[in-house]
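Chemist: no FASTA, just this:
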């Protein structure tokens, strides 16, 4: 848990404004692109192109002790109209949740429980496990939901403890139905890797801080295999989200329809 404790302290430092602006020697490729272009590049690091599936393991910690665990499989397919991902999330563990589903198609988010055969509308802001909300486990293109502006170029210690030259972007929601009203995102200035994000409510309250770390090769490029999410008020409340088994696959259109949920079977 030593690593998590370091991240907790780092999140507090970031919240107090300890990040300093870096001195730039001259214009570089990063400065030649718009903030929206940089955000699009960061999206491409997080998300494989086309349809795919990924296995997520969520582990919640309270004051350094594991308190809950969950495993999900996310099926994602880009919409031909908006380019935003549509998602079907299958619950695998714990046993009491096995077989439950979440569906996101456009702005609609549904939860399906096979024990009642009922699907109900839910919010992406609702907590799923610990600091991970329903929206956090969904595959999203941030550039489709937010307008980006450049804050500056800053030194940042990433989630693996390495000092990075980063670009700080401020993202403002384009619609009210997105998970967060504002996001501050730091990406590596050399390769657009997302490093850290801070998520804010409509009242400008810090909800959580996330570190994207442990980059591994998945589907042709280096992507974060772990996201550490720290509560905005209680730094001892941490959720770790690990991704494995990235697989390019056809996600059938039928799976992404609400009336198909009772017929879905694990593949």
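Modeler: Everything's here; your move. Predicted model only: the values in this text are computed from it and were never measured. Numbers count the residues shown, from 1 in each chain.
Chemist: Please make it C-alpha for all contacts and neighbour counts, starting now.
Modeler: Fine.
Chemist: Based on its surroundings, how many neighbours for the nearest residue to residue 207 once chain neighbours are set aside?
Modeler: Closest residue to residue 207 apart from its sequence neighbours, by Cα to Cα, 6 or more residues apart in numbering: residue 232 at 4.6 Å. Other residues lying near residue 232 total 21 when counted by other Cα atoms under 10 Å.
Chemist: here's the one I want to compare it with:
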């Protein structure tokens, strides 16, 4: 028995096949793959704003997302569904460009991803994003934290610094479950290093081939009584034409 153990040890560690821990960028990419399906899809996003525990506003959107042909980043077309006054309005994020289209005026205007959409949720928060494509990650260490369902979890803590211009946040601290790379918690910062918001990812459910978070709780960085809940439902794999992701196509878009 001892000889077998020595053989295995020699094979694994003495033959150039030693196991190595995943890098920070690999951990972040694995977390991205849990948050986002790797194929074109649509999802319903419901935003609910709370102040002091009381609901004050809500909005429902449908997001259509697909990987861009170049760069492996998502492009997203977001259609407003509710409230009725906003129904039919569109937002488009393609690369670092973001546009808003109002069918009443038939005009499209450039948007900032940092601009608030509802409560603590910004325009950039509702667009599907692979963080590993826009940020450089560093592994800070391992910590025990409370997740969004108040369970203690061992997590990799990552420090993310923007690698491309015009991203939604200058830097992010992110905690990823050590056992399965699930995103657990993130803190988002402005260029001034001011904490903008904290997010908890929770209620993981089977969606398009993986256990994905179906709720994100976003807490204001200055006022913890200001909370926005993002719910994700009705995931569907679907064909999404490249034309949908072009600004010139916005006036002709018709949901099926």
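Modeler: Nice, thanks for sending it over. If you're wondering where the values come from, they're calculated on a predicted model, not measured in any experiment.
Chemist: TM value for the aligned chains?
Modeler: For this chain pair, the superposition-based TM-score is 0.92 by TM-score structural alignment, normalised by the length of structure 2; 239 aligned residues with a Cα RMSD of 1.2 Å.
Chemist: you'd agree residue 31 of structure 2 is in a strand?
Modeler: No. Per DSSP: H, G, I helix; E, B strand; the rest coil, residue 31 of structure 2 lies outside any strand segment and is helix.
Chemist: is it true that residue 195 of structure 2 touches residue 219?
Modeler: No. Counting by Cα atoms under 8 Å, residue 195 of structure 2 does not reach residue 219; the two are 10.6 Å apart.
Chemist: Mind checking which of these two has more residues around it?
Modeler: residue 219 (23 against 16).
Chemist: how about the more buried one, what's its partner in structure 1?
Modeler: Structural alignment (TM-score structural alignment) places residue 219 of structure 2 against residue 230 in structure 1.
Chemist: Next, its match: secondary structure please.
Modeler: Applying three-state DSSP: residue 230 of structure 1 is strand.
Chemist: How about residue 9 of structure 1?
Modeler: Assignment for residue 9 of structure 1 (three-state DSSP): helix.
Chemist: can you check the one 3 residues further on too?
Modeler: Assigned with three-state DSSP, residue 12 of structure 1 falls in the helix class.
Chemist: Contact partners for the corresponding residue of structure 1 for residue 246 of structure 2?
Modeler: Correspondence of residue 246 of structure 2 to structure 1, assessed by TM-score structural alignment: residue 257. Shown in contact with residue 257 of structure 1 (Cα atoms under 8 Å, 6 or more residues apart in numbering): 103, 105.
Chemist: Now do stretch 113-125 of structure 2: distance to the chain's middle.
Modeler: 13 Å (Cα atoms, centre = their mean, to the nearest Å).
Chemist: circling back to that earlier point, mind listing what the residue nearest to residue 207 of structure 1 touches?
Modeler: By Cα under 8 Å, 6+ apart, residue 232 of structure 1 lies in contact with 206, 207, 208, 209.
Chemist: ok, it to residue 91 of structure 1 distance?
Modeler: Plainly put, residue 232 of structure 1 is 27 Å away from residue 91 of structure 1 if you go by Cα to Cα, to the nearest Å.
Chemist: Map residue 103 of structure 1 across to structure 2 for me.
Modeler: Match for residue 103 of structure 1 (TM-score structural alignment): residue 92.
Chemist: Look at residue 19 of structure 2 and say how many residues are nearby.
Modeler: Going by other Cα under 10 Å, the residues that sit close to residue 19 of structure 2 add up to 8.
Chemist: who's in contact with it?
Modeler: 12, 13.
Chemist: Help me confirm that it is found in a strand?
Modeler: No. Residue 19 of structure 2: not assigned to a strand; according to three-state DSSP it is coil.
Chemist: Residue 137 of structure 1 -> structure 2?
Modeler: By TM-score structural alignment, residue 137 of structure 1 lines up with residue 126.
Chemist: Within the helices and strands, which one has residue 166 of structure 1?
Modeler: Assigned by DSSP states H and E, residue 166 of structure 1 belongs to strand 163-173.
Chemist: Please consider this matter closed, and thank you.
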